[in-house]
Each structure stands twice: as structure tokens, then as C-alpha cells.
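Colleague: What follows is a protein structure lacking sequence information:
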């Protein structure tokens, strides 16, 4: 019986090639989109699950009150880890402190490579269950040892055994390789960590023992693993005031409150406002999950529409089958088997689409995903998902076609009726409404990105190069470095700074000014720079001047931004002074607000001071008459001359700034990709419907041509119904899109509005696409010779 069903289904597919192609193509694209989104969601939802203790690990964070608002920080003072072990040991199996997250120079003989690394307490590898290829997880108990990733081992030692070899960290610390761990997947917090060194190594190298107020700086992250039967919620409440009890009266004004955030939430729930979690990437998981469902639904709608549209052609078949004894249930099985064959073929094509498009999709999504061929769960989910698609796509045609009455069909009195087309029209409206919502959403995302990109940033990004420097070799020879670079003609100006112009070195609460509320806790962004820094980066002065070597008094001077002047209530800040770390500093300059962190957030109060020591970055303004490639080569030669021990690392400031939009750009590109496919599927459906409609009305068209109807009149007659349907879908989609995108824009404090032109452009585009799609069939039908269509009359 089943073999017979499938044989008939195959014959029907072969007989109606265009109809079959449209059905299989639409379903395969819809299934491919759903699979790609499913793989992306799987990757997001499985973040950090590589760690076996994933469900019992949490990161300690703190809420602090600054500038009248509650902020959430990851950074914590290093004595906290010991306090948690001492006072709450029963709640935690491990308390692990880590610091120094970032690029570090690793040297082996003549090999000098910057690798991302951290300094961590000895229990860390065990807590994170690192898969050790060589050595053991307790290797960090030896304060002179280091463990490295498999990729780092390959980069330095090739196929040789790295165990016992010595690497030099930041040209300061010798460390013996005591272990190699398997590279962690990209969807892990520790994914890019190339080495882990003992915390004590950093503690000794930086002489932290002499720190006068160790509870002040927040430069560590603290991780905990819950003890067996311990409650994370209860422990979070217990530790809340542990920092508050140990800080000075000044820091107590910040009202620091500790809490635990489970590792299961770190990636997807990473946004906080006023001390409360407001979500984060989880909104994109939901959003793309819903898009995947709707795109697949569009493909299923096509199948239902085209299957039921051809009902009159299948009516006699149903009538004969029923007349010779077929039960309705058997007919339902027959039609389900036809849809199952289409879905099975579409599934195979979809797998091919996914395999071919994964490299592009990974690049856009910044992932390293692959089809989980060897994972049983993948096959269970995909087969179940295919059966569900068959159920959705085949249910309506199966129940509808099997309901025909054989008497009416065989007597020739069967007509589908005036209202039979209503469900199909409703489905077409749903199709285009979904597509229009996706298109409007894509436009709004890209407009928001462009709006933020066009935001005044307070300095000149063009031609700025930031060069990372290690140690103080460049600082000691800065005058000579500057002379040599100027001689090359590639550089207009240069200066040192704690960080590149796109960031700030840190923040400080050690600022006082006249009329400051003594109970107010403040948090100003701060950065140390050298003389001429403002000239190099192009600060836009509202008053005063830049730091200059011509004024010795500038060692006790600061430059502030507009946000700081406004916050302190200063109308003429260059006539004022502030107390900075207990010393009086004259405000010599007021600059326009500089966008240094998120381009979507308000600028925070900031203060710049003259750095007495070495900065970590040299910022250079390239001569606009020299090509960037030539300039970089000459700059590198000079830096190698004065600091041969340090690899030359540079970045163009405009490119670094552009990367700040990476997440939103990925969302926009993915939304555009899915919107395009949604439109493609919808157009396939329109093409099929127009083809069927033209075929159904071929004699009417012939009669009208004989009576003198023009091609334009016929085109208008056949296209009007589709234009009405698309117009209705626009009216439905517009308010839905406006509501959804208005809510999305609320995530950004610096945001664009939703222009009426977005809806107008989308509407015109949708109608144009509809006309182009339908016109192919309608004009073809209108051009047909009426003799052929009427010769049987």
C-alpha cells in the first residue's frame, strides 16, 4: 500500500514538473533557513557547556552606585577571593581569581608572538575541566609553571615536545611549560586563551604586596563553583556585603553589592541596567528562532496554496477513488505520502544548501559551525523536524482534497465555489506580511548602525594609527623616535597614551570639586597622555588648550570633556580647578565629548592628565599624501630600530571604531539574508499561483482577446487581485513592524527614529516585486494565440 502511494506520488511529481519544482525549491529553502538558524541557536545555547561543571559555576559581579546611577561591573579587588574562601567556604567548592586578560608577548628564542592569556589561581584548570593533552590540571601549583593551549604549542614548538621548555612572558617572567590543554571551542568564555599562568606569578612581578589599598582597584574576575547541595541563590545573598565591609568610607559611598551570575547566563544575559539584568543576546536567539519558524511556514504555505489551487484537476481522481471503494482515510494517507515525498526531496536539497552556505553564514555570524553529521541528536531533530514540516504542509491539502463528494465530481457539477480561494488569499497575505516585517526590520537595523556611525566622535579618525608598545624602550627614546619618523615624511604628528583613542584606560572616583555633594560617589573615565596628544588625534576644543612641553605646570593640569563640565556644573571650566588623587589640578582645556566605548551610549564624564611614565600606545597621524601601506612599512622599521624585542602591532583607529558595530552589523546582515530568502519563497508562491490562475482562465483570456481586449487590459485584470493581496499584507505588516522595531531601538540610548520613508520604500518595493513576478505569467498568457485556447469550443 505504501509502495503504491509513493509510486503515484512520484508520477504526480513527474507529471507536474513546474508545480513540483516550485514546491520542492520553496520547501528546501525554508528548511535550509530553519536548519541554519537551528545550528546558530544550538551554538548560542550551548555556550560554555564544554565545561563539565557548567551548571554549578558562577562569576562574582558587583553593583556600584556612581554618578547617581547603579552600574554593574565584572572587575573586583583581588583580596575578595581569599575573603570568600575564608568566610563562605561551605558554599563553594572552588573560588578562583583571574586577572591580566589580554595579549601578552610570549618569547621562545627568536620567536616572539603575542598570545591572549590570563593569570589564574591553581584550582582554575580543574574548575573549568580543561582537557589536558600533556601534564596535569594542578600544574599551576608550581608558581614558575605555565600551561598552554594546543594551538600555542603548535605555534612555538611544532611537533616537538613542549614539556619543560621555557617561555618568557612580556620579556619579564620566565615560565616553564608544565601542561598542554586542548583548544577550547569558539563558543566558550575561554575560547581564545592561548596560555594560563599562575596568579602568584603576576602578584610577585607587579609587587602587589606593597599595594596600600588593595580593596580599591577592580582588576580581577572571580569565579566560584558551588559546593554539593549548596544553593547559588542563597550564596549570592550571603556574599552581598562582603566587599562593603572591607572598603574605606570613601569607597563605601559606592554601595558595592556582590552577586553571583551563573555561567549559563553569562553569554546570553550579559546586559544590566540600574543593577538589574535586562537580557542581552537572548533577544537575538528568540528573534532568529521566530524568523526561522516563519520562513519555514512561508514555504509550507506555498505547498498548501499550490496543492489546493489544483483541486479541480485532482477532483476526478478523488471521485473515482471514492467510487471504487477508497475510504477518506486512505485518500488522506495518499496525499500525505505525496507531501512526504516532496519534503524528503526538499530535505536532501536543504542539506546541500546548508553545507554550501555554511562558510558564508559562519563569516557573517562570526561562528565556526558545521553540520553535526555524527551527532544522533541532530538526526533525531532534523528527521522530526521534517515530519513536522510534512504534517504542516500536507495537512490542509490532504483533508481538503479528500473531502470532495464523488457524485458531484463524476456528474461534472463539482465546482470549488466562490469562497474556496479565500484560505489561499489569506495565506498569501500572511506570506507577504511576514516578508514585509523582515524587510522593514532589516532597514531599521541598518539605519540605526548608520545613525550611530555618523555620530560626532569628538576627534579625527582618518589617518590615525595606534601602535601597541611593551615596556618603556619607546618611551625612553620618544624624542628620537619622533625625529626619525618625521624624517621619513610619513607622519604628521605622534603622541603617547594609555590606550588608543577608541577607549579609556579606566575610571576613577578620586575627584573632588567645589560644591560637590560629599555623599555623592563619582566615576570619571580617565587616561594619561603625553604632550601634543590632542593635536595628534584632533581633539575639538571648546575652550583652553592642549598639553604642551612649553608649560612645566601642565604636570598638574587636566583636560576634561563636556560631559564632565556639565556633571560638575561648571560654566567656565578653564577658570576652575579640581582635586585629583589629593592634589589640585588646573583645568587647562575643555573638549567636545569623545565616543570611546559604545557608540550607542551617552558619553561619560572624562578627564585626561599628563602621563609621567610610559603609555601602552603610540598614536600617529599619517601624512595624507603617503599611502597607508608605505607609511606602515616605514613606521615599523623605526619601531623595530628602537624596540627590536617587541613585535610590531598596529591598528587603524577607524577600523577599530568600525568593529564596535560588529554585533549590530551581523544582525543586520543575517536579517537581510533571511528577508531575501523570505521574499524569494513568497515570489515562488506568487509565480506558481499566477501560473495556475493563467492556466485556469486561459479560455476567458482568449474570449477577451477576440472581443478586443489589449494586452495591458489583460495584464491589469490578472494582476489586480495580487496587488490587492499585497496591499492588505502591507497594511497588516506596517504596525507590527513598527511595534517590534520600536521595542528593539529601546535597547540603545543613542538611537534613530523609524522614518515613514522606510514603510513607503518597502511598500513600493513589495508591489514592484509582486508585479515583476506575476507579470511573467500574465503577459505570457495575454500573448497566447486565442485560436489555440478556443479551438475546442
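Modeller: Structure received. Note that the coordinates shown come from a computational prediction; the quantities given were computed from them, not determined experimentally. Residues are numbered from 1 along each chain as shown.
Colleague: C-alpha from now on. contacts and neighbour counts both.
Modeller: OK.
Colleague: ok, and what's touching stretch 563-576?
Modeller: With contact meaning Cα atoms under 8 Å, 6 or more residues apart in numbering, stretch 563-576 is reached by 513, 516, 524, 543-544, 586-590, 593, 603-607.
Colleague: Now rank those residues by neighbours and give me the top one.
Modeller: In terms of neighbours by other Cα atoms under 10 Å, the contacts of stretch 563-576 top out with residue 590 at 26 neighbours.
Colleague: Which of the contacts of stretch 563-576 fall in helices?
Modeller: Among the contacts of stretch 563-576, none falls in helices (DSSP state H).
Colleague: Okay, one more to line up with it:
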């Protein structure tokens, strides 16, 4: 019996080729998008799920509340917290303090071999391997990190540094790192690499005890409670009876004990579960937004629902063509449940073919949108989550898409079906009602997607075209080695400035516009007291304003001494001054010292358009310059100029691998997430329109075919082709108008929320809403019009010859 069901299902599939093609294409698009998004979500939630007792592991974060200045969460903690947390919180069974080094130069002293820069190096104590156990190839996990100047490395790092040695032979070998100073440590252990997704990407663990002097602790900001550095991290494992709320209460008690209530900012701590690190601040800058994943889920669901609606819509519309088949089957003894099973089997066959087709579509989508997917995403069809998807998804989809058409078809009465009487018309037809409303839902989704894409694109174009307050074109930059010698940096600046195609070079702590942010307080004199101003700080040299072509309002363009500062127009406004010249020579208190204002510049966007321009103070401290910016004269070959700049850089820093990049390309990354959202929605928009158009094509071709006699009679009675087109199209115009009305609010709600994130934004462009509605209307009328026109041109005599 089951074999017979599948045989009949396959015959029906091959007999109605157009219907089958529309079903397969629509469902395969929905399945492929769902399958890909399903794998992205499974991948995002797979990080660090393999650690024992992972639900009891937390990272401690710091929250600084500046009142009106805002809340600033930080994954780092002050160094002293790690010293006292296990003593003050009995629920903490293990703790591990880390200090991550970024772009640290590594070399092997024995071979005098430079190994390049790494960001997967950390100071760690022995508690790390108690919280995150590893397979030890050699070494004692209890003592490997006890002594100063010892290091544990991973197997992959051993193969890179000492490829000729076994793990046992590597014990005692030395590795050196150049950071604040040169640190040399002996290998005391080798551990296996993690073979599952993790955000704990460290490959070299230097003993935390190596930070054994007060000078070193002060340098790394580990000496006092008031110093919080995002590189200083603390992990804890708590007892099974302790939840996050109890841990947070204990952390609050510690904060109250060690911080004064009179401090300007309130500092507190909170526990972040290990499972949340991949969605916040991790060690690889590959954090995934939960909101983005939620948005992907909605997009995938909508595309799949549209494909299902297509199936239901077309099947119910074509039900009448199978009425006699149902009548004959019932006359021959078929029961309703057998017919339902038969029709569900047909749907299952369609879904299976669509599932097989979707495998090819998945690869096409990955090829097109590969840059939007996680770089380490590997789709294994034989993995447990995917096997579950392949088994459960087709069955679920078969029930969702096939149950209603099966109920409709199996419910026909034999005597009426054989006579062609499908039921008594009482003025309301559930089938017609559903077809119209399902079509409305399809067009609603299409119009909403179009509106979203149009408005997002306009906002991105707006922020990309607004004046920045500086000139970003023809600017190249490179990162400098951390704590490079000031004399070397000055030599590099001089050498680059001597190039014939360079108009200027500047050293600074950060780029003129970047994601970097240094905030502080400045105090300006007001009568006999001082007024506090919450400011942004930039560390720059004397050429910074000129090279970046920032507007100069008063005083000097450059800084000549450590006690001089340059401020922006917003700072002058906060001081209560209207004339920039009045600020020149005034003294302010900043960073505990008196500073003299020697220059005033115009406001410029040092951050994204999501944020307002803050009052700014520019100061100078050559020791902490980390970036060099070069302006190229107009008309140069930029590729050649970039190559020449890198050659000079290599001469000064022969062991560095840094390269020059264009500032405008860096700034494009400000809105990378927004562009990603726009492009994802654009793809969803295309698929929604494509699926809806295919459904409308199949539905209109069938329904118009059912009205050929009506059309022929109207032509005989004198109706013109235009009148017939208007008659048929009127129904679809009403459907699109209803869809447009339903699409407005969800699109507006999302866009209003998204635009609120920007301080500088466009007004809601309602004209684009109408453009989206008109666009869908034209697509609809084109599809329906082609079918209607073909039917209207048919010779009535051929249609009515049997009447």
C-alpha cells in the first residue's frame, strides 16, 4: 500500500510539471535558507559547550556608572579583585586571573629567531587549567605555572616554534616576548589544542607569577582598585548550589567594601555566564549579536512561510481539478484517512525533492554570501543536529503544507464531485477566502522587505555622505609597535615625510576617526570654583590637525609641550564661551595637572554617526603613540605609494609585519553591521518577491484558466481586451493595497527602532513606502496581465464550441 502511495505521488508529480516546478523551487528556496540559518545558529551556540560544569563558570565584568555620562561595561576587572574574590566569596571553588597580551613580538632566544606577533598570549595562573581542563602531553598541571618565568604552550604552538622536538624534549626550552620589556620563560608543560569551537583562543600561558614586581603590576594596571583594563580578566567556577544572582550579590558586597561612595563614578561587578561570552566581548572579535541571530531566524522563517503559503494556495486552488479523482476513489471504497495519507505522501515526495534540490542552492548561497557567514563555519550534513534537521524538518513541513489541502480534497462528497458540484454556494467560500488572504500575507512580507531595504540604504548613504569635519581621502595609516621608542617613531615620521608624494605625516594614539575611545574629566574655572566636563581625549602630535585637515578656529594648530592642549568647539560651548579666541591661554585641570589651551579646532566625527560629538581635549604623550597617518598628494598612484611607504616602514621596523591601509576603507567598517543587515534583507526581499511571484504566476494561470468561458462570453457580448484586463486585475489591485496597508506598521516599527540608534539620521522617508507598494503592484499587474491578455486574445469560438 505504501509503495502504491509513493508511485501515485510520483506520477502526479511528473504529470503536472508546471505545478511541481513552482512547488519545488519555492520549497527548496525556503529549505535552503532555513538550513543555512539553522547551521549558523547551531554554530553560534556551540562555543565552549564542552567544558565540564560549564554552567557553573563565569567571567567577572566591571560596570562603571558615570551618571549622565553613561554606563560603561568592561570585560576587564581591577587586579586586586582576583586576589580577594576566593577569600570573600565562599561559593567560588576555583578562580583564574588572566592578562592578555596583544600583538606581542615573540622570538626564540636560543636560535635568535623572530616568530612574529601574536595576540593569543596571556599571563595565567594555575587555576585556569582547573576551570578549563586540558589534555596534558607533558608537564604537571598542578605546578606548571607556579614559578615565575614559566610557560605552558599548546601542541600547535610547539610544532610552530620547535618542529623538531617532541613535547618531552621541549621542556626547559626558552621563549621570549617583547612587550613593556623582554620577558623570557621556560616551557614547563605542553597541552593539546581544543578541537571544538571556543573563544578561549590562547596558545601560550605565561605564569601570572612572572608579574612579580610592583612596577610591573602598576604598568599593567593591576596595582589598584581604580584601574580597570579590558585585558585583565577573571574567571571563576562556583559551587552547584550558587546561581548568577547569588554571585552578583556577593560581587556587590565586594564593590561596596572597596570603593568609596564619594567617588565620581560608581563601580560594580557582574557575573557573565561562559555561554554568553560569544555574544558579548570575546578574545577574537568574532562576537555574534543575538539580535542579528534573532533577525536571521525571522528572515528564514518568513521565507519558509512564504514558500509554504505558495504550496497551500496553489493546491487549494487546483483542488477542483482533482474532485472527480476523489469521487471515483471514494466510490471504489477509499476511506477519508487513506485519501489524506495519499495526499500527504504526494506532499512528502515534493518536500524530499525540494530538500535534495536545496543542497545545491545552499552552496550557491554560501558562495554569494560567504563573507556574511562565520569564517570557521563548517557544515557537516552527517552531524547530529543536521541529521535531526533532515529527519524532522521534511515531516514537519509536510504536515504544515499538506494537511489543509489534504483535508479539503478528501472532504469532497462522491456524488457531487462526479457531477462537478463542489458544494452549495452560500456567498462565502473558505477556499477563496484563504487563497486571497494567503496571497495578501505573501505580498505583505514582500512590501515590508522592500521598505526596509530602501530606508536602510538611504540612511547608510546619508551617513556616508555627511561632512566629517576632516578630509578622509588620500590618508593611509599603519599601526606602530606597542611602546616603540619615541626616537624610532620620530625617525619613521621624518623618513615618510621626505617622500616626494607625501604632504604630511602624523603620530597619534589613535586614528582621527575609529572605534577607539578614551574618556575622562576636565575641570574648567568658573568664578571661584571649577566645573566638571565629561570629555573625549586624543593623544596627538603637532602635525595631527594639519595632516587630517581638521578645521582650525583659533590659536595654534599643533602642540609643542606636555602642558598644552587643543580643544574642540563643543568644549568651548561647555565652558560657556562663544568666541574660540577667548579660550586661548585659559588654564584647565586635566589628568591631575594644569593644562593651557593653546588652540581651538572645529567639531569632527571621531566616532560613528550613532554618537554625538563629545567635548574633546587633545594632548600629547609620545610614549603612547600607536598609529602613524600619512597624507598623499593628489594624483598619485595609490598602490605604488602604499608599497613605497611599507618599504620605508620595514627599514625602520624590520621585524614587523604591519602594512598601510586606507582610512576611508577603515571607516566603512563603522557601518559593516548595518550594511550586512541591509544586504541580508535585500536578499530576503529578492527571495520573497521571487517566491510570491512564482506563486502568483501559478495561481493566476490556473484561476484565469478557470474563467476562460466567462472571458469568451464577455467578448461575444462586446467587452474589449482593456475591459477584460481591468476586470481581472481589479481583484489583485485590491489585494496589493490591503497588503500595503498591513506592511506599513511592522516596517515602520523596525525602522523607527533602528534609526533611534543614530544621533544623526534621516527623517522617516514615507515616500519610499509608497514606492515599495507601487513596485509590488507593477510586478503583480505584469504577471496577472500577461495571463489575462493571453486569455483575452483567445478566439471565443474555440472555447464555446461545445456549449
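Modeller: Okay, I see it. Please read all numbers here as calculations on a predicted model, not as lab measurements.
Colleague: Quick check: TM-score for this pair?
Modeller: Scored against TM-score structural alignment, normalised by the length of structure 1, the superposed chains reach a TM-score of 0.90; 778 aligned residues with a Cα RMSD of 3.2 Å.
Colleague: coming back round to it: just the contacts of stretch 563-576 of structure 1: which are in strands?
Modeller: Applying DSSP state E to the contacts of stretch 563-576 of structure 1, the entries found in strands are 524, 543-544, 586-590, 606-607.
Colleague: Between the contacts of stretch 563-576 of structure 1, which sits nearest residue 176 of structure 1?
Modeller: residue 524 (40.5 Å; Cα to Cα).
Colleague: re the thing from before, of all the ones in strands among the contacts of stretch 563-576 of structure 1, which comes closest to residue 559 of structure 1?
Modeller: Distance to residue 559 of structure 1 across these (Cα to Cα) is lowest for residue 589, with 4.6 Å.
Colleague: Please verify my assumption that residue 515 of structure 2 contacts residue 607.
Modeller: Yes. Between residue 515 of structure 2 and residue 607 there is a contact at 6.2 Å, judged by Cα atoms under 8 Å.
Colleague: who's more crowded, the two?
Modeller: residue 607 (19 against 13).
Colleague: OK, contacts around the more buried one?
Modeller: So residue 607 of structure 2 contacts 513-516, 613 (Cα under 8 Å, 6+ apart).
Colleague: got it, and residue 656 of structure 2?
Modeller: Here residue 656 of structure 2 is in contact with 116-117, 481, 650 (criterion: Cα under 8 Å, 6+ apart).
Colleague: Residue 489 of structure 1 now?
Modeller: residue 623.
Colleague: and the corresponding residue of structure 2 for it, which of the three is it?
Modeller: Using TM-score structural alignment as the criterion, residue 489 of structure 1 maps onto residue 500 of structure 2. Classification of residue 500 of structure 2 using DSSP: H, G, I helix; E, B strand; the rest coil returns coil.
Colleague: one step back: can you say which of the contacts of residue 656 of structure 2 are buried?
Modeller: For the contacts of residue 656 of structure 2, a burial check counting by 16 or more other Cα atoms under 10 Å picks out 117, 481, 650.
Colleague: From what I see, residue 357 of structure 2 and residue 26 are in contact.
Modeller: No. If you go by Cα under 8 Å, residue 357 of structure 2 and residue 26 don't touch, sitting 10.7 Å apart.
Colleague: more crowded one of these two?
Modeller: More crowded of residue 357 of structure 2 and residue 26, by other Cα under 10 Å: residue 26, with 27 against 18.
Colleague: Relative to residue 310 of structure 2, how far out is that one?
Modeller: 7 Å (Cα to Cα, to the nearest Å).
Colleague: any residues in contact with both of these two?
Modeller: Counting by Cα under 8 Å, 6+ apart, the residues touching both residue 26 of structure 2 and residue 310 are residue 691.
Colleague: Now do the buried residues in stretch 318-327 of structure 1.
Modeller: Those would be 318-319, 321-322, for stretch 318-327 of structure 1 by 16+ other Cα under 10 Å.
Colleague: swap that for stretch 795-803 of structure 2, sorry
Modeller: Counting neighbours by 16+ other Cα under 10 Å, stretch 795-803 of structure 2 gives residue 796 as buried.
Colleague: Can you give me the separation between residue 667 of structure 2 and residue 511 of structure 2?
Modeller: 10 Å.
Colleague: Pick out whichever of these two has more residues nearby.
Modeller: residue 511 (25 against 17).
Colleague: What's the match for residue 339 of structure 2 in structure 1?
Modeller: Using TM-score structural alignment, residue 339 of structure 2 pairs with residue 331 in structure 1.
Colleague: For the spatially closest residue to that match that is not a sequence neighbour, list the residues it contacts.
Modeller: Distance criterion Cα to Cα, 6 or more residues apart in numbering; nearest residue to residue 331 of structure 1, sequence neighbours excluded, is residue 402 at 5.7 Å. Contacts for residue 402 of structure 1 (Cα under 8 Å, 6+ apart) come out as 318, 328, 331-332.
Colleague: mind giving me CSV with the residues you listed and columns for distance to residue 243 of structure 1?
Modeller: Shown next, in CSV, are the contacts of residue 402 of structure 1 (distance: Cα to Cα, whole Å):
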residue, distance to residue 243 of structure 1
318, 78
328, 73
331, 72
332, 69
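Colleague: Buried ones from these, can you make that a PyMOL selection?
Modeller: Burial among the contacts of residue 402 of structure 1 is assessed by 16+ other Cα under 10 Å; the matching PyMOL selection reads:
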select buried, resi 318+328+331+332
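Colleague: quick one: which of the contacts of residue 402 of structure 1 sit in helices?
Modeller: 318, 328, 331-332.
Colleague: Mind telling me the two of these farthest from one another?
Modeller: Between any two of these (Cα to Cα), the greatest distance is 10.5 Å, for 318 and 332.
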